[in-house]
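K.L.:
Predicted structure and sequence below. I'll ask about it afterward.
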Amino acid sequence: MNLQELTERLHRIRDNNDWQRFHSPKNLAMAASVEMAELVEIFQWSSEDQSRQLAPEQLAHAGQEVGDVVLYLLLLCSELGLDMDEVVRAKLADSERRFAK
């Protein structure tokens, strides 16, 4: 996954629709949270086993919501001047240091 290319494509969509004025870090964080809530809703009231065996339409819906969350996070990183690859790698390295045995 080329994060730079994805971010550029997102910026084109944003710019073509004059949405940049809405893309403050606060708004993007809230939008990502809303999309995450939509993902959580797919699993609401499911058992552990059911959550691992989604029907095809539920799985497709989950994929759409995951995509929404990731795209909003890419836009958020762009607005904050963060490199998503760097912050994810740094967090993973921290987790490995703390939790890997």
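P.N.:
That came through fine.
K.L.:
rest of the way, CA atoms for contacts and neighbours
P.N.:
OK.
K.L.:
Could you point out the helix or strand that follows the helix or strand encompassing residue 40?
P.N.:
Taking DSSP states H and E as the definition, residue 40 sits inside helix 25-43. Moving toward the C-terminus from helix 25-43, the next helix or strand (DSSP H and E) is helix 48-52.
K.L.:
For the residue sitting nearest the centre point of the chain, give me its contacts.
P.N.:
The centre of the chain sits closest to residue 70, judged by Cα atoms, centre = their mean, with a distance of 2.1 Å. Neighbouring residues of residue 70 by Cα atoms under 8 Å, 6 or more residues apart in numbering: residue 32.
K.L.:
and the comparison structure, right after this:
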Amino acid sequence: MKTSDLHDLRERTRQFALERNWAPYHTPKNLVMAMSVEVAEVAEHFQWLPTGAGDELDAPTRAAVRHELADVLLYLVQLADKLDVDLHDAAVEKMTVNAIKYPPGPGSALT
């Protein structure tokens, strides 16, 4: 996802909330709580699957998971907006931190 895509989503979610007068309810706490509910709804689709591999999901379930993942992303974008976090920059920074913390091991494709 390009930075501009994240900015587009941010603007669209701002406008959506503005048109419905939802801004007073979109506090960081409320957005985190709503996002956690959506994450649980994603997890629910995988709860009793043997491994959760993609081929274990039928077409309707795949569509439902797709929509729940979109809900998670939209709440995440709104939360980042409220906290003035650039998600692209934060993700790149975190990947750098993780690369230092977890260097490639023996036999990896990178060694």
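P.N.:
Good, I have the coordinates. The model shown is predicted, which means the values in this text are computed figures rather than measured ones.
K.L.:
For the helix holding residue 40 of the first structure, grab the matching residue range in the second structure.
P.N.:
Counting by TM-score structural alignment, helix 25-43 of the first structure pairs with residues 28-46 of the second structure.
K.L.:
The matching stretch: which residues count as buried?
P.N.:
28, 31, 32, 34, 35, 38, 39, 41, 42, 45, 46 (16 or more other Cα atoms under 10 Å).
K.L.:
between those, which is closest to residue 66 of the second structure?
P.N.:
residue 42 (8.7 Å; Cα to Cα).
K.L.:
Relative to residue 64 of the second structure, how far out is that closest one?
P.N.:
8 Å (Cα to Cα, to the nearest Å).
K.L.:
since we're on residue 69 of the first structure, how many residues are nearby?
P.N.:
Neighbour count of residue 69 of the first structure, defined by other Cα atoms under 10 Å: 22.
K.L.:
What residue in the second structure is paired with it?
P.N.:
Using TM-score structural alignment, residue 69 of the first structure pairs with residue 72 in the second structure.
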